[in-house]
Every structure is written in structure tokens, then in C-alpha cells.
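Peer 1: can you look at this prediction? I've put the sequence above it.
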Amino acid sequence: MARPRKPLLSRERIVAAALALVDAEGLQAVSTRRLAAELGVSGPSLYNHFTTKDDILDAVADTVVAQVDVSVFHDGTDWRAALLAWGRSYRAALAAHPHIVPFLAQGPGRRPAGLRMADAVFGGMVAAGWPPAYATRIGALMRYFVAGSALGSFARGFVDDPAAYDPAAYPHLGQAHLLAEHQQQVDEGAFETGLAALVDGLGRQYERVAGAAAHRAGPGP
């Protein structure tokens, strides 16, 4: 009886295996030798699909960014609501794969999904009346905020031992040992508080910036 054929090696299989490794063990776990072993193939066969390990990580990063919903920048949604929806979707994608965040933080490079996201955000802000320079800054500040919030957990940074928080030394940390127990509530609440503050602050800037731009443009025809 013929032996079952192994699934053909493909870019998709390589990327899926690499993402699983990153999720489980971090960026340092990814090597062409390790990936080949995970996929049950010879190392050189990977080079039929990717030139270098960084090319593989680029594809992994782009796969994660492709999960972010940017449709709100194309469907007429108010720019404030669009930033809120995009920010939440962006964080959800990154928080599901936090170990890839340092690689993503380098910028979109030539990654198609990353460039599509940058294009959608910039285009949406400019269409809403933001000057191009401000549209660029908004995309950047949102990336800083979302990436930072997805990179780690504030709540899990505190140990659950009450004895670690001597009231003589830390008089205001009497409940800090409970933070890890409520990690999701604390971290998601912090993100939502910061996101709302960012968008509210941008709203106040928008009245000045967009109004000044309209004044300089003068009356329409």
C-alpha cells in the first residue's frame, strides 16, 4: 500500500508554523532549521519560498496585521468612531500574538497588509479634514499606544503576595496583590481609558487644526 503523501510545503504552511513557534516560545525560537524540523522537511526546501528568516518573520507579521479591520476608514464612519474601532481591532490582533509585537514595531516596511493599513488610516484622516502632517502623526501615535498596550500586561507585573507590599514602604499599594487576579479587567480598562483620552484630545485639536485649514482655504466657489 502506498504511503500517505505529506502535505505539500507552501508559504502558508511555513508562516503558520512560524507563527505557532513565535506564539509559544518567542521570536528567538524561529530558525530555518527549527521550522524545517517542525514541518518535517529539509532546511533548504524553505528557501524555495523564502530567502531569509527575516522574510519569514515579515510574512508572519503581515499575517497578524491582516487580521486588523480597517474597513471603517472606507465606509463613511466618522473619524473619531473609526479610530476607536480600528484601535480596538488593532489591539486585539496584537494582543493575541504579543511576541511578534517587537518585530512589528519596526514599521510596515514592504509588508502588503501593513501598508494597506497605513494607507487606510492616512487616507481616512485626510478625507476627514486633517492636514497630511497631522494624519501621519495620528497613525504613528496610535501605533505607539496600541503596540505598547499589547506588548505586556500591567496587572501581571504585580505579584499576588500581600507580603510584597509593606505598607510602611508602599502605603498606597495595599490592594496591588489583587491586580493579577483581575488582569483582563485592569488591562482592558486601561486601554479603553487611554484610547478614549486620545480620541477626545484629538477631537479638541481637530477643531483648531481643521478650522484653521478651512480659514486659510477661504470661501468655496
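Peer 2: Perfect, thanks for sending it. Numbers count the residues shown, from 1 in each chain.

Peer 1: contacts and neighbour counts: CA atoms only from here.
Peer 2: Noted.

Peer 1: now do the same contact list for the residue nearest the centre of the chain.
Peer 2: Nearest to the mean C-alpha position of the chain, by Cα atoms, centre = their mean, lies residue 94 at 4.0 Å. Counting by Cα atoms under 8 Å, 6 or more residues apart in numbering, residue 94 touches 64, 65, 100, 101, 147, 150, 151.

Peer 1: my read: the second one touches residue 113, true?
Peer 2: Read that as residue 65. Yes: assessed by Cα atoms under 8 Å, residue 65 is found in contact with residue 113 at 6.1 Å.

Peer 1: looking at these two, which one has more neighbours?
Peer 2: A count of neighbours by other Cα atoms under 10 Å puts residue 65 above the other of residue 65 and residue 113, at 23 against 19.

Peer 1: can you tell me how far the more buried one is from residue 134?
Peer 2: 23 Å (Cα to Cα, to the nearest Å).

Peer 1: so who does residue 160 touch?
Peer 2: Taking Cα under 8 Å, 6+ apart, one finds 176, 177, 178, 179, 180, 181 in contact with residue 160.

Peer 1: where's it, which helix or strand?
Peer 2: Secondary structure assignment for residue 160, by DSSP states H and E: no helix or strand.

Peer 1: and residue 82, by the same measure?
Peer 2: With DSSP H and E as criterion, residue 82 is part of helix 79-95.

Peer 1: so which bits of that helix are buried?
Peer 2: Within helix 79-95, the residues that qualify as buried are 79-80, 82-95, counting by 16 or more other Cα atoms under 10 Å.

Peer 1: mind checking the SS state of the closest residue to residue 109 other than its chain neighbours?
Peer 2: Nearest residue to residue 109 in three dimensions, chain neighbours excluded: residue 115, at 7.7 Å (Cα to Cα, 6 or more residues apart in numbering). Three-state call for residue 115 (DSSP: H, G, I helix; E, B strand; the rest coil): helix.

Peer 1: against that first model, consider the following:
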Amino acid sequence: MARPKTPILSKPAIRAAALALIDRDGLEKLSMRKLAQELDVRAASLYSHYGNKDELLTEVSEEVTSDIDVTGFAEDWREGLARWARSYRDALTRHPNLLPVTAAGPGRREEALRRADAVHGGLVGAGWPPKQATMIGASAKYLVVGAATQSFARGFDDDVRIYRDRYPNLTQAHRLPEHAAEIDDASFELALTAFLDGLEGLFAKVAHAEPADDA
């Protein structure tokens, strides 16, 4: 059988090529035309699989975030939040150029909505009032997205001369980039632990509390 002149396309192949392009060149460089060139096909061929770029990005995002873990809520709310936050950060940092998509609200993305439902349900089921559960979910997301968006340690220059004499409290700042991954991981864990410890105290006050009398 003669080999087909046009490569056989599939949704997984298109998603993989799109993600590789985003990782390499950035999200703003992705277009259906550019992606078709990467795959050595005509742009029209892509539209038989995806109606537009947003539809493609939705599925790429769902695939990238598929390992985010919300199963910990079956144990208790603290374990649920910790496992969710850590796996969420891991998913975002693996593909930083895709972060504007993966960190966005769930919209109509099925998997993102499923996870949001599990987080909220896990908190409410543990005794958190619905309003508090919503605020906790939002606060945890702020912590995770902030940690994934940029590196504190990599924000410093590695030239000791910049800090010597003029910034006496930053005399070791030039060493931070060398240890950036370690610092970023430890700092995230510190922030997450402090957040969860603070919630423990709040939980004792609000969980299972009687509704306020509106009369």
C-alpha cells in the first residue's frame, strides 16, 4: 500500500504538537496556521478535529492538569487541600508557558469543573460552611498560582558586586539563583503549611456552627 502523502492526524497528535510549540515558543505564538506547519499539514485539516484554537487549548489544558489530585478529601479536608495544592502547583510548573490557560477559571471545562466540585464538596462535607469553602478554594488557588507564576530566588542577580556595600542585608542574595528550586519548593511548603495551620484554628470556630438568627 502506498504511503499517504498527508500525515494522518489525530487529536492526541495535535495536542502534543500544540503543547510542544507552546513550551518552545510561548502561548502567544500558537496559531492554527503555525501548528499546521509544525505538523506538515494544511490548516484546514486541523479544523476537522478542532473547531478553533480555544477548543484545542481547552483540551490541552485538561490533559496537562489531569494529574491534579482531589482524592485526599476522602481522608480529611486538610489532607485534601494539601494534596490538591501540591499537585496543582506541579501541573502548572511543568508547562509555565501554558499557565494563563491552566490557571484560568474552570469555565466549561469538564475536568476543571469536576475538580472544583470535589474541592468544594470535600470542604463542605467536612463541616466548612459553603461561603467559607468557596473562600478557602480561592485562597488556595491564589497561593498555588502565585507560587507557579514566578520564582522569588531567580529574581536576584548572581553578581555579588550588585549587593556588596550598597545593600548590606542582601550580601548573600547572589547565591539565591543557584538554589532557586530548593528555595521555591521549601517556600511553597512553608506558605502552604502556614495557610493550613491558620485554617485549623478557623475551623474550630466556624465548622458545624449554628446559622445566625436573621430575625
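Peer 2: Structure received. Just so it is clear, the model here is predicted, and its values are computed rather than measured.

Peer 1: need the TM-score from the superposition.
Peer 2: Put the two chains on top of each other and the TM-score (TM-score structural alignment, normalised by the length of the second structure) is 0.92; 212 aligned residues with a Cα RMSD of 1.7 Å.

Peer 1: related to what we said a few turns ago, looking at the contacts of residue 94 of the first structure, which is nearest residue 198 of the first structure?
Peer 2: residue 147 (14.6 Å; Cα to Cα).

Peer 1: before we move on, back to that, report the two of the contacts of residue 160 of the first structure separated the most.
Peer 2: 176 and 181 (10.0 Å).

Peer 1: so those two - more neighbours on which side?
Peer 2: residue 176 (19 against 15).

Peer 1: aligned counterpart of that one in the second structure, please.
Peer 2: Matched by TM-score structural alignment, residue 176 of the first structure corresponds to residue 173 in the second structure.

Peer 1: quick check, its match in contact with residue 163.
Peer 2: Yes: under the criterion of Cα under 8 Å, residue 173 of the second structure makes contact with residue 163 at 7.4 Å.

Peer 1: superpose on the first structure and give me the mean offset of the lengthiest helix in the second structure.
Peer 2: Counting residues, the longest helix in the second structure under DSSP state H turns out to be helix 180-206. Following superposition, helix 180-206 of the second structure is found to deviate from the first structure by 0.6 Å on average (mean Cα distance after the TM-score superposition for the first structure).

Peer 1: which elements pack onto that helix?
Peer 2: If contacts are counted by 3 or more Cα pairs under 8 Å, 6 or more residues apart in numbering; DSSP states H and E, helix 180-206 of the second structure sits against helix 77-94, helix 130-149.

Peer 1: now the angle from it to helix 77-94?
Peer 2: 150 degrees (axes from the mean of the first three to the mean of the last three Cα atoms, to 10 degrees).

Peer 1: tell me the counterpart of residue 98 of the second structure in the first structure.
Peer 2: Aligned partner of residue 98 of the second structure by TM-score structural alignment: residue 100.

Peer 1: which residues touch that match?
Peer 2: Residue 100 of the first structure makes contact with 22, 23, 26, 27, 61, 94 under the criterion Cα under 8 Å, 6+ apart.

Peer 1: for residue 186 of the first structure, see how far away the second one is.
Peer 2: Separation of residue 23 of the first structure from residue 186 of the first structure (Cα to Cα): 23 Å.

Peer 1: next: the fourth one.
Peer 2: From residue 27 of the first structure across to residue 186 of the first structure, the span is 27 Å (Cα to Cα).

Peer 1: cool, and the first one?
Peer 2: The spacing between residue 22 of the first structure and residue 186 of the first structure, counted by Cα to Cα, is 25 Å.

Peer 1: for the last one, same thing?
Peer 2: The spacing between residue 94 of the first structure and residue 186 of the first structure, counted by Cα to Cα, is 17 Å.

Peer 1: and residue 108 of the first structure, what does it touch?
Peer 2: 114, 115.

Peer 1: tell me the secondary structure for it?
Peer 2: coil.

Peer 1: what's the match for residue 81 of the first structure in the second structure?
Peer 2: Match for residue 81 of the first structure (TM-score structural alignment): residue 79.

Peer 1: nearest residue to that match in space, please, no chain neighbours.
Peer 2: Residue 79 of the second structure sits nearest to residue 72 (Cα to Cα, 6+ apart), 5.3 Å away.

Peer 1: OK, contacts around that neighbour?
Peer 2: 79, 80, 81, 83, 84.
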